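*Asks:* got a predicted structure here, sequence first:
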Amino acid sequence: MILLTSKTEFANRIEGLEQGADAYLGKPFSVEELHTLIGNLIANRIRLKGKYSGSSTQEGKRAPIVLQSSDEMLMDRIMKVISSAFKKMYGISPTEYKEANEE
């Protein structure tokens, strides 16, 4: 939070900062100073988020979540049934049959 106020006394600035303000700008203020302050605050938040989120230390430790639609799940089940029936009939899987006939 950035306080933009006409109260420029030291006691007012301290009170604002103690209430949780990240910065305190007294009027009149420079737009360039405000932009710089905003940029610094955003950069610091991003840096802190990256440091404390644990995302860099968790890379490779967590498995990605893969979601399937109901259509994809149905097709997977159908393909398993067909593959199982094919293997019972011919003694080999459809993949093995395909590979043998591609040569």
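*Replies:* Nice, thanks for sending it over.
*Asks:* CA only for contacts and neighbour counts going forward, please
*Replies:* Will do.
*Asks:* biggest helix in the chain, by residue count?
*Replies:* helix 31-53 (DSSP state H).
*Asks:* how far out from the middle of the chain is the very next helix or strand once past that one?
*Replies:* Once helix 31-53 ends, the next helix or strand along the chain (criterion: DSSP states H and E) is helix 55-58. Relative to its chain's centre, helix 55-58 lies at 12 Å (C-alpha atoms, centre = their mean, to the nearest Å).
*Asks:* and residue 25, what element?
*Replies:* Short version, using DSSP H and E: residue 25 is in strand 23-26.
*Asks:* what helices or strands is that strand leaning on?
*Replies:* Judged by 3 or more C-alpha pairs under 8 Å, 6 or more residues apart in numbering; DSSP states H and E, the packing partners of strand 23-26 are strand 2-5, helix 10-18.
*Asks:* putting a second one here so we can go through both:
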Amino acid sequence: MTESILIIDDNEDILDFLSVVLGGSYKLHLAANGEIAQSILDKEIVHLIISDIMMPGIDGFELCRLIKSNVEYCHIPIILLTSKNTYKAHIEGLEVGADAYIQKPFSSELLQVQIANLLKNRRKIKEHFASSPFEDVRVMAHSKTDEAFLKKLDEYIKANIKDPNIDIDMLAEHMFMSRTTLYRKIKSLSSLSPKELIDITRLKKAANLIARNEFSFYEISKMIGYSSQSLFSRNFQKYFKMTPNEYFDSLPRE
């Protein structure tokens, strides 16, 4: 999947320059001001934001503050660009939640490395969560808001884990979000679809039950909402790269 970057700057030359520098590696969305940026965030999955600070209307600091306080977008890393060469501006950028702060004029190489590092760190966390049987969903949280969101989502799935029909509509109703907003949030935060997140939550519960060694694989598949043991075994291997039997054999014995 090509990651997408939202670039916000009222200077057309900067937008053109960044389009040339980043266009070959990422899907780009361009906005001349905060209002346009908001409408893009409401429609698209965005993995990273680059914003100028000095803009008419909503400036970069205020935009950063708004994004980081909104549960729908607060997980998105933000790089602020500024011509202000002062500690006060740098501190203010960090206080409103910016993940990186780059002074103009800047080297395109420095910007590319910052972007790559932020996205790589997010990817590593997502991959670790998806492939580790015991890793908690909150490992993917990048803020207290994200942590509360993931905890509420996780608790609902676990409370209804025996139901084979849990779907995105049930999740959206519980989270008081529209279906599309919830899909964007989960996909951007975890790189998983809501269905995949539900599957992984089921399988992590299964890993816990296998470790307890109290139930057969057939019983466990029913307890976590699978209609068949073979489907359970296939999905377990798909995510954890081993069968339930291999997983059981790998566990330490007292």
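*Replies:* Received, thanks. Just so it is clear, the model here is predicted, and its values are computed rather than measured.
*Asks:* so what number do they get for TM-score?
*Replies:* After superposition, the two chains reach a TM-score of 0.53 (TM-score structural alignment, normalised by the length of the first structure), with 64 aligned residues with a C-alpha RMSD of 2.5 Å.
*Asks:* what stretch of the second structure does the strand holding residue 25 of the first structure fall on?
*Replies:* On the second structure, the counterpart of strand 23-26 of the first structure by TM-score structural alignment is residues 100-103.
*Asks:* aligned against the second structure, show me the partner of residue 3 of the first structure.
*Replies:* When the second structure is aligned by TM-score structural alignment, residue 3 of the first structure is paired with residue 80.
*Asks:* now do the same contact list for its match.
*Replies:* 50, 51, 52, 53, 60, 93, 98, 100, 101, 102 (C-alpha atoms under 8 Å, 6 or more residues apart in numbering).
*Asks:* for these, which ones persist in the first structure?
*Replies:* Using both residues aligned by TM-score structural alignment, their matches' C-alpha atoms under 8 Å, the first structure keeps these contacts from the contacts of residue 80 of the second structure: 93, 98, 100, 101, 102.
*Asks:* just give me the neighbour total for residue 95 of the first structure.
*Replies:* 11 (other C-alpha atoms under 10 Å).
*Asks:* and it, which helix or strand is it part of?
*Replies:* Applying DSSP H and E, one finds residue 95 of the first structure within helix 94-102.
*Asks:* pull the residues that contact that helix.
*Replies:* 83, 86, 87.
*Asks:* on that earlier part again, so how far is residue 158 of the second structure from the match of residue 3 of the first structure?
*Replies:* Computed as C-alpha to C-alpha, to the nearest Å, the residue 80 of the second structure to residue 158 of the second structure distance reads 38 Å.
*Asks:* count the residues that sit near residue 20 of the second structure.
*Replies:* Around residue 20 of the second structure there are 11 residues (other C-alpha under 10 Å).
*Asks:* part of a helix, is it?
*Replies:* Yes. Assigned with DSSP: H, G, I helix; E, B strand; the rest coil, residue 20 of the second structure falls within a helix.
*Asks:* residues contacting it?
*Replies:* No contacts exist for residue 20 of the second structure under C-alpha under 8 Å, 6+ apart.
*Asks:* what do we get in the first structure for it?
*Replies:* By TM-score structural alignment, residue 20 of the second structure lines up with nothing at all.
*Asks:* can you check residue 67 of the second structure too?
*Replies:* Counting by TM-score structural alignment, residue 67 of the second structure has no partner.
*Asks:* which element is residue 67 of the second structure on?
*Replies:* helix 60-68.
*Asks:* how about stretch 33-44 of the first structure: buried residues?
*Replies:* 34, 37, 38, 41 (16 or more other C-alpha atoms under 10 Å).
*Asks:* oh, I was asking about stretch 205-225 of the second structure
*Replies:* Here stretch 205-225 of the second structure shows 205, 206, 207, 209, 210, 217, 220, 221, 222, 223, 224, 225 as buried, counting by 16+ other C-alpha under 10 Å.
*Asks:* any chance of these in JSON lines, plus distance to residue 237 of the second structure?
*Replies:* Converted to JSON lines, these look like this (distance: C-alpha to C-alpha, whole Å):
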{"residue": "205", "distance to residue 237 of the second structure": "14"}
{"residue": "206", "distance to residue 237 of the second structure": "12"}
{"residue": "207", "distance to residue 237 of the second structure": "11"}
{"residue": "209", "distance to residue 237 of the second structure": "16"}
{"residue": "210", "distance to residue 237 of the second structure": "14"}
{"residue": "217", "distance to residue 237 of the second structure": "14"}
{"residue": "220", "distance to residue 237 of the second structure": "15"}
{"residue": "221", "distance to residue 237 of the second structure": "14"}
{"residue": "222", "distance to residue 237 of the second structure": "17"}
{"residue": "223", "distance to residue 237 of the second structure": "18"}
{"residue": "224", "distance to residue 237 of the second structure": "16"}
{"residue": "225", "distance to residue 237 of the second structure": "17"}
